[in-house]
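Asker: A predicted structure for the sequence below; I have some questions about it.
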Amino acid sequence: MKIVIGGDHAGFSYKQALVAHLQTQGHSVQDLGPFSDASVDYPDFAHPVAKAVSAQEADLGILICGSGNGVAITANKHADIRAALCWNTELAALARQHNDANVLCLPARFVSLEAAQAMVDTFLQTAFEGGRHANRVGKICP
């Protein structure tokens, strides 16, 4: 699977670890930054991730910032993006199953790296259920 990933300075160390984690699983990962823990503005990285997923240059996206809120709000400004802020594997699964989420947003300051990795694995391994959920997802951006 082709994954695009980005975040901000608060999510930098998790991003680095997640890139390595995904690569060991055989995924193709495009890291859009940042490339250090120096202070940056999360929209500068969230918009390119959302654009790549929207343009189908990647199958799914992952964004990491301190709370996960900033990157989720930014990514969801793009019409074809359904970015989900998750803090456990159950929410990551439901985001895919019921909402056909295509960008996972993680709050680095509030979850462990192990929990973040588990959420990423769950998000990537879970399929959209369709059915009654497809109608609802279709109403998000009429």
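Answerer: Looks like it came in fine.

Asker: going forward, measure contacts between C-alpha atoms and count neighbours the same way
Answerer: Fine.

Asker: Confirm that residue 84 lies within a strand, as I assumed.
Answerer: Yes: per DSSP: H, G, I helix; E, B strand; the rest coil, residue 84 lies within a strand segment.

Asker: Is there a neighbour count for it? I'd like the number.
Answerer: Other residues lying near residue 84 total 28 when counted by other Cα atoms under 10 Å.

Asker: Could you do residue 125 as well?
Answerer: 10.

Asker: For residue 18, see how far away it is.
Answerer: Separation of residue 125 from residue 18 (Cα to Cα, to the nearest Å): 15 Å.

Asker: Presented hereafter is structure B, for comparison with structure A:
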Amino acid sequence: IGRQDLAEDVTLACNDGRDARRDEIYGVIDRWVGSLRLEQVLATLNQAEVPASRIFSAEDMFHDPQFLAREMLLSAKLPDGKAFKMPGIVPKLSDTPGEVNWVGPELGEHNEHVLSGLGYSREQIASLRDEGAI
């Protein structure tokens, strides 16, 4: 990143030395990254063979060709027909890629089972349902 002084500093040759000065080093890195466009940062790190990637927002993921090609976000429908997106299978293995066959239980489907298991009576559960709590 253009800091030969840090590259040649013998106290930074080992992790112990870098850890002792981590706040300083993170500050240098933060200022360097903040002074450049993302593409420049990634190109510089890639050229130096430093593993790096941008951090994706949820919106980025929905438009990224790699996420889409690997089916990391699946289209599904709720029982009422409403469409939504859900996570795909991770990791995606070539011989056994996995698949999603069920979107999960309906909202509140297991309320009675769970609440009765916690000691609620049928009357208490009915009261919670009448009050709109469940």
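Answerer: Yep, it's here. As the structure is a prediction and not an experimental result, all values here were calculated from the model.

Asker: Got a TM-score for the pair?
Answerer: Put the two chains on top of each other and the TM-score (TM-score structural alignment, normalised by the length of structure 2) is 0.22; 51 aligned residues with a Cα RMSD of 5.0 Å.

Asker: quick one, helices of structure 1?
Answerer: Per DSSP state H, structure 1 carries helices over the ranges 12-24, 43-54, 69-75, 89-99, 113-125, 132-138.

Asker: helices or strands next to the fourth one in the packing?
Answerer: The criterion is 3 or more Cα pairs under 8 Å, 6 or more residues apart in numbering; DSSP states H and E, and the helices and strands that helix 89-99 of structure 1 contacts are helix 113-125, helix 132-138.

Asker: The third one now?
Answerer: In this structure, helix 69-75 of structure 1 packs against helix 43-54, strand 60-65, strand 83-85, strand 103-107, with contacts taken as 3+ Cα pairs under 8 Å, 6+ apart.

Asker: Now tabulate these in JSON lines and tack on distance to residue 114 of structure 1.
Answerer: Formatted as JSON lines, the helices and strands packed on helix 69-75 of structure 1 follow (distance: least, Cα to Cα, whole Å):
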{"stretch": "helix 43-54", "distance to residue 114 of structure 1": "23"}
{"stretch": "strand 60-65", "distance to residue 114 of structure 1": "14"}
{"stretch": "strand 83-85", "distance to residue 114 of structure 1": "17"}
{"stretch": "strand 103-107", "distance to residue 114 of structure 1": "12"}
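
Asker: For residue 12 of structure 1, which of the ones you listed is the nearest?
Answerer: strand 60-65 (7.7 Å; Cα to Cα).

Asker: Nearest to residue 53 of structure 1 among the helices and strands packed on helix 89-99 of structure 1 would be which one?
Answerer: helix 113-125 (14.0 Å).

Asker: just checking, what packs against that closest one?
Answerer: If you count contacts as 3+ Cα pairs under 8 Å, 6+ apart, helix 113-125 of structure 1 packs onto helix 12-24, helix 89-99, strand 103-107.

Asker: Counting neighbours, which bits of the first one end up buried?
Answerer: To tie it back to what came earlier, the one meant is helix 12-24 of structure 1. 12, 13, 14, 15, 16, 18, 19, 22 (16 or more other Cα atoms under 10 Å).

Asker: ok and that helix relative to helix 113-125, angle-wise?
Answerer: Relative orientation of helix 12-24 of structure 1 versus helix 113-125 (axes from the mean of the first three to the mean of the last three Cα atoms, to 10 degrees): 50 degrees.

Asker: Point out the other helices and strands that helix 12-24 of structure 1 packs with.
Answerer: Here helix 12-24 of structure 1 touches strand 2-7, strand 28-31, strand 60-65, helix 113-125, going by 3+ Cα pairs under 8 Å, 6+ apart.

Asker: most packed of those?
Answerer: With neighbours taken as mean count of other Cα atoms under 10 Å, the helices and strands packed on helix 12-24 of structure 1 reach their highest mean count in strand 60-65, at a mean of 28.

Asker: hmm, back to that, closest to residue 2 of structure 1 out of the helices and strands packed on helix 69-75 of structure 1?
Answerer: Across the helices and strands packed on helix 69-75 of structure 1, closest to residue 2 of structure 1 is strand 60-65 (Cα to Cα), at 7.0 Å.

Asker: All good on my end, thank you.
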